Structure formats: C-alpha cells, structure tokens
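Student: Curious how this folds, go ahead:
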Amino acid sequence: MQCDEQQPICGLCKRVKKKCSFAVSESRELVTTPKDNFVLPSNASPTIHQMDLSFRCRNDSRTPTPIDCMPQSNVGLPPSLSAPHTQPLPLADLELLYHQMRFYEVTGQDSSDIQVGFAFPYVLHSILSLSALLLFSEQPSRIELLDRACAHQNSALTLVRPHLVDLNKQNVNAVVKFSAITSVIALAQPLYQHPYRISRTSDPISDMLNSFHMTRGIRSVLERQWEMDGIHRDLDAGPELDDDDPWQQDLITKYPPYPILRNLITSHCTFEADKLVCLDATRKVFSFITLLEDHPNLHPDARLVQIWPIEIKKHFLNMLIARRPIALLVLGYYSVLMRLRSDTMWPFDTWSARLLQRIEEVLGDEWAEYLDWPRSRVLS
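Tutor: Have a look, this model is predicted:
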C-alpha cells in the first residue's frame, strides 16, 4: 500500500527506510499547531512584577494634561515587538476579559471599549487592570489579581505615552477612553492595598483630588480633539443663573438644601472670586444629581460623575487643595452624585461613604448640620 493522506506512513517506505512525504507534511503541521496559548490581537500579556502604583499630579496653576497626572510604577515594561496577532493572551487575561464583558452586560454599559482596545492595546490593558481590581473586590483571597492590575496598568502607561505626545485624529478617541478608565482606576486602586506590602496612610480627600486631576486630564485631550475638528467649545461654558431662571427655580424647588447651601456660600465667602466658583460648583453638582435621578439609565458608565471635576473652575479645585471648609462642604454634596451611579460603577459605592465620612471628620461639629442631607442620601 502506498502512502497518501489517509495512510501517511506505509509498509513500503518502512521497508526501504524512507520517510513518507505525507508523514513529513503531517509533522510540520503538528509543529505549528497552537497548544498552550490562545492568540488574540491584543498585546495584553504583561510580565507581572512585584510593584505598586503611585499616582503623581502636578498641583500647579495650569490645566493638567494626562501625562502630568499619570499613575507611575516602579518597573517600566517596554511594548512587545511582535505583531499584535501573534502575541499570546494568557488564560488569566482571558478570565479578566470575560469578567469585564459580563460586567458591561449586567450593568448595561457599552462594551465598544474592548473593540477599541484591540486596535489600541493601552486601552485594553487599562480595561484588564480595572477588571482585575473588580474581580479582587469580589474574591479578596486572590492577591495575585492586585499584581495583574498593576502590571496591566504599567503596560498601558508605557504604550500610551507616544500617543499623548502626538495626538491626532486616529488616536485621540482611544486616548480619551484610556484617560477615563484610568481615572476610575485611580479611585479603585487605593481601596485595595496589597496586604504584604507597607502602604502609605490613605486620605480619601487627597485620593479624590488625585482622581480629579486625572479626570481633568481628559479636558486637554478633548480640547485638542475639538481643535482638530474645528469645533469651538468651552468646558467652563454655562451662564451664571439668577434666581428667576427656570432651571435655577426648578433646583431650588426640588432640593431644599440647595438654596440653603447657596446662602451659606454667599455669607461665608469674603472674596467675590471664591463665592462665584463655589456657587458654580454647587449649581453643577445639583444639576447632575437631578439629571441622574430623572434619567437613571442615561450613560450607566462613569461619565456623568466625571463631568463635574472636569467642569468645575480651577480656582475651586485650588480651594479644595487648600482644604477650604466651604469648598469641602460642596464636595460633600458631590458624594451624593457618586452614590447615584454606584449601581453600575462599583468603586463609587465605597467612595461616596468614604469621602463623606472624611469630610465630616475634617469639618467637625461646626458644619455638621449642613451635611445632614448628603448623610441621609449616602450613609442611610
């Protein structure tokens, strides 16, 4: 019998001690058959090192950019030189990817970020980092998830830097997504410190301001995107509303604490600039609260909560950095906004209570009565 596809090794070839041609072809096929790794176009397989993320922000007077407020880790991971479609995705990362897709499905969020991540790997790395933190919040015995979160975010930072320096129409949308996800990671990461390492003492207000700086980094990216598209917008736009304005009247009627807080700002602020930025921040936080209450299914991701730190005036942010009591009081009302989106954005549930309790500690009994409403919405 001669050798063919059905009989790759035949008796004749054995007798003359000759390798069958089909046997050689089969062996070659076996060599190239995938065995242990499942391949996806992702570049999502960082080497895990024992590292911690620390978040750096420059508290200067200019508008921060994403590269000013980037998480920094102790180990730099260079991007792989292999083509994306030939890079293996470990099963551990497949678990994270599946878990994040399920989370998007359950919470009703758009999963298109994952598709963007296949074209821009730093987006996928950030998604997997956030997924690792989410999975650890559900399975705290799996300490290795913290290492994976750090490793993925470190890889994301390495890969995104060239695009931060050279923003263009092809990558700006991916950089915006990366910045938005990273600002959520900035809130999630302090909640889960590695138990085998000595961690710094965490201050919820400082951590929140750090997240604000990173979120405001989105602002510079958006402004660059609008510039490229020839669109003129002002993120600080919005008239100063008087009490006769219908929108203002609606807020005053719907939320009794709102006019009380406005009056307190007017009487407490000595400088006109302080008063104006505090009134603006207060109006915006109550506007976003009513938007989420009236339209709970609108944008189930973090964007409506992230808009507030993007739109507040820089002077108000400086008042928060200086721990001015009236500004911290307004920040206490922001915790209500976070609470309203805690059903779909898991770090917000813990952070709304954590932030409000810290503000109460700093302000003390003198301001306690003015925090009754946020306390009833967040802590009850």
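Student: Every contact and neighbour count from this point should use C-alpha atoms.
Tutor: OK.
Student: contacts for stretch 327-335?
Tutor: 278, 281-282, 285, 316, 319-320, 351-353, 355-356, 359, 363, 367, 370-371, 374, 378 (CA atoms under 8 Å, 6 or more residues apart in numbering).
Student: among these, which are in helices?
Tutor: The helices in this structure, assigned by DSSP state H, contain 278, 281-282, 285, 316, 319-320, 351-353, 355-356, 359, 363, 374, 378 from those.
Student: Give me the distance between the closest residue to Val221 other than its chain neighbours and Phe118.
Tutor: Closest residue in space to Val221, ignoring its immediate chain neighbours: Val176 at 6.5 Å, by CA to CA, 6 or more residues apart in numbering. Computed as CA to CA, to the nearest Å, the Val176 to Phe118 distance reads 15 Å.
Student: same thing with Leu159?
Tutor: For Leu159 relative to Phe118 (CA to CA), the value is 13 Å.
Student: Buried ones from the contacts of stretch 327-335, can you make that a ChimeraX selection?
Tutor: Burial among the contacts of stretch 327-335 is assessed by 16 or more other CA atoms under 10 Å; the matching ChimeraX selection reads:
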select :278,281,282,285,316,319,320,351,352,353,355,356,359,363,370,371,374,378
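Student: Before we compare anything, build this one as well:
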Amino acid sequence: MAVTDARILDLGLLHHYTSRTSQSFPIPPQSIWVFMDYIPRVALSHPHLLHQVLALAAVHAAYLRPGDRTKYLSHGSQHQGHAIAGMRRLLLVGADVATEEGSLALFLAAGLFLASSFASRHLYNADPGAAHTAMDEMLEIFTVVRGLRAIQDASIRQIPDNVVHSLVSDRAPAEVSSGGTLDLVRDKLDELAVFISTCRHLDQAEAHTVGEGIAALIQSTGDMPGSKVKTSHELRAVFMWPRALAQEFIALLEQRHPAALTVFLYYCIVLQATEDTCWFLDGWSARLTRAIGKWLGDAPWADVSRWPLETLRLKGSRH
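Tutor: Below is the predicted model of the structure:
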C-alpha cells in the first residue's frame, strides 16, 4: 500500500474509532467521553497508544465489513506491531511511565490491546472449520492477559481523578447483565468441585489444581468490593479468571486434560453472556464449545460436562 493510501486509511480509521468504536463498549453513558474524546487526545502525545487506537479501529471495521476484512486486518496488524514495540520500549527504559499521563497511556493501550487480541484472533479464524485452533488461540490470549497484569496493576494507581470517577461507576449498563446466569454457574461449580475432590480418575495433584481453578472462577464471577474499575460481573470475569489461574491449571488446559476442559466450559458460559454487547468477544464461545465437545466424549467427563455443553448450545451463536 502506498504511503498516501495508508495515511488516508489511517484518517478513516481514526474517524471510525471516534464515531463507532469508541461507542461500541458496554460502558455507562457517562463514561463514553473517556473513549470518544480523552483517549484520542492522550494518544496524540503517545505513539504506542495511537497505534493501538488505530489497530483496534481496524479490527472493528473488519468485524463490521466482512467484504473488506483482509484489508483492515492486514493494516491493523501493522499498527498492532508498532503498539507492542512501543509498549515494550517504555517498559524496558521506564521513560514516560512514571508520569501520570504516561502511566495512563500505557494502561489504556494495554486495555485496548486486550480487546483487539480477542477480536483479531477470532476474525482471522472465523471459518467454522478452524474450530480446532480455538483453544490454542484462547490460551495465547490468556498469556497476554496475564502478561499485561503488572502493567495495569501498576499504572491504574496513576489514573487522573476525573477519569477514575467516570470509569469507576456503580451503574454498569443493565443490558450487559445475564440475570441469574452467574448464580447458577457458581452453584454448578460448587457441585463440580465436590465431584473433582472425590474423582478416582484424578491423582491428588490434578484434583488440587483443578479445584483451585474452580475456586478462582467462582471468585472471579462474584462481587469484588475492592475492584477499582466497575463493570458487569460477566465481563470482569472474562478478564479476571485468566489472571487468577495457576500455571499448573494452564498446563492442564494445554494438555487438553478433561477435568480442566470441563471447568473451562463454565468460563465459556460466562463468555457467551457477554457476546451480545461485546463485539470483540462475539463468536468465541461457539468455537470453543465445538472444539471442547469433541474432547470430552469419554466417561465420566461426558456426563459431567453435559450441563455446561447443553447450556451453551441452548443459546447458540450466530457463528
């Protein structure tokens, strides 16, 4: 693509971000200004954030315009690469991170990067025939979530008060909530924990690791009074559970261990509950369910996984 064409496309993406992408997040109305106005203004002084804004806008445009998907994903991946390189440089040298605005720019870039990671990996593999890759891709995203944890935990303390007051709202949009879904998920997870603790198909170490994974998911879907940025319980759990998992549980998922995959299906239910309002998560639960269902056909996991699988298939997906 010629330099002039690329710049024109960037201008179009910046307009797309301010007019469409910035208003596409499931956030309270009083917080939209942060995404529509504040982030673009901060990005003009912080190239890594500007590249991330353009990368996310490109992925969103690819999501909305399937006919131009290849063009937008290709151009967005270039901006994503620049954003990652910029964040890495800042972390290595510490420049600008100690300032309030610099720390905020890094926090915002990390958050937008998570959204674009979920969306781009799914859009690159939107073909239903690619379902077998879904688990590996989600585990890559888990690595991203866990890797960005230190950045976000450190930088959130420096967010300006006016931004905090806007993001920290007790009035998360009601349409994001899935009603009693999380209560039912927690009840079923309690039952699963009892089964895991007495399952003769697991050794002691496996049972302990899986039990910890269940406990982390129960905690992630519950109330967190100390959470600084308020959002829906479901959306928060999507990001919190990967952060809370022990590496041993991640290893079981990588090995496609049936007990860990069964727990993961409950995470898919939480994920599915966000898809109607979170475009960047749309389609993930269906791909993951298709993949995991093929690995849980043996006893006793076929019986144990029946409820989450039926729950997921009951709602279905557009993908």
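Student: list residues touching both of Leu159 and Phe118 of the first structure?
Tutor: By CA under 8 Å, 6+ apart, no residue touches both Leu159 of the first structure and Phe118.
Student: All the helices of the stretch 1-150 of the second structure, residue numbers only.
Tutor: 3-19, 32-33, 39-43, 47-64, 69-93, 100-124, 134-155 (DSSP state H, counting those that start in this stretch).
Student: tell me the most buried of these?
Tutor: helix 47-64 (a mean of 26; mean count of other CA atoms under 10 Å).
Student: mean shift of that helix relative to the first structure?
Tutor: Once superposed with the first structure, the aligned residues differ from helix 47-64 of the second structure by a mean of 2.1 Å; criterion: mean CA distance after the TM-score superposition for the first structure.
Student: just how off-centre is that helix within its chain?
Tutor: 16 Å (CA atoms, centre = their mean, to the nearest Å).
Student: Report the contact partners of Ala259 of the second structure.
Tutor: Ile196, Val210, Trp301.
Student: what's the closest of those to Leu9 of the second structure?
Tutor: Val210 (47.2 Å; CA to CA).
Student: I'd say that closest one and Ile250 touch.
Tutor: No: Val210 of the second structure lies out of contact with Ile250 (CA atoms under 8 Å); the separation is 10.0 Å.
Student: Map Leu91 of the first structure onto the second structure.
Tutor: Aligned counterpart of Leu91 of the first structure in the second structure: Gly12 (TM-score structural alignment).
Student: Ser112 of the first structure now?
Tutor: With TM-score structural alignment as the criterion, Ser112 of the first structure lines up with Val34 in the second structure.
Student: Could you check how many residues crowd around that match?
Tutor: Burial of Val34 of the second structure is recorded as 17 neighbouring residues (other CA atoms under 10 Å).
Student: One more: Asp298 of the second structure?
Tutor: 10.
Student: Can you classify it as helix, strand or coil?
Tutor: Following DSSP: H, G, I helix; E, B strand; the rest coil, the label given to Asp298 of the second structure is coil.
Student: Can you tell me how far Gln23 of the second structure is from Pro47 of the second structure?
Tutor: 22 Å.
Student: Show me what Ala180 of the first structure aligns to in the second structure.
Tutor: Correspondence of Ala180 of the first structure to the second structure, assessed by TM-score structural alignment: Gly111.
Student: residue contacts, its match?
Tutor: Gly111 of the second structure touches nothing, counting by CA under 8 Å, 6+ apart.
Student: With Leu50 of the second structure instead?
Tutor: Counting by CA under 8 Å, 6+ apart, Leu50 of the second structure has contacts Pro40, Ala43, Leu44, Ala83.
Student: so what's the first one closest to, chain neighbours aside?
Tutor: It stands for Pro40 of the second structure. Nearest residue to Pro40 of the second structure, sequence neighbours excluded (CA to CA, 6+ apart): Leu50, at 7.2 Å.
Student: which residue in the first structure lines up with the one you found?
Tutor: So Leu50 of the second structure corresponds to Leu124, using TM-score structural alignment.
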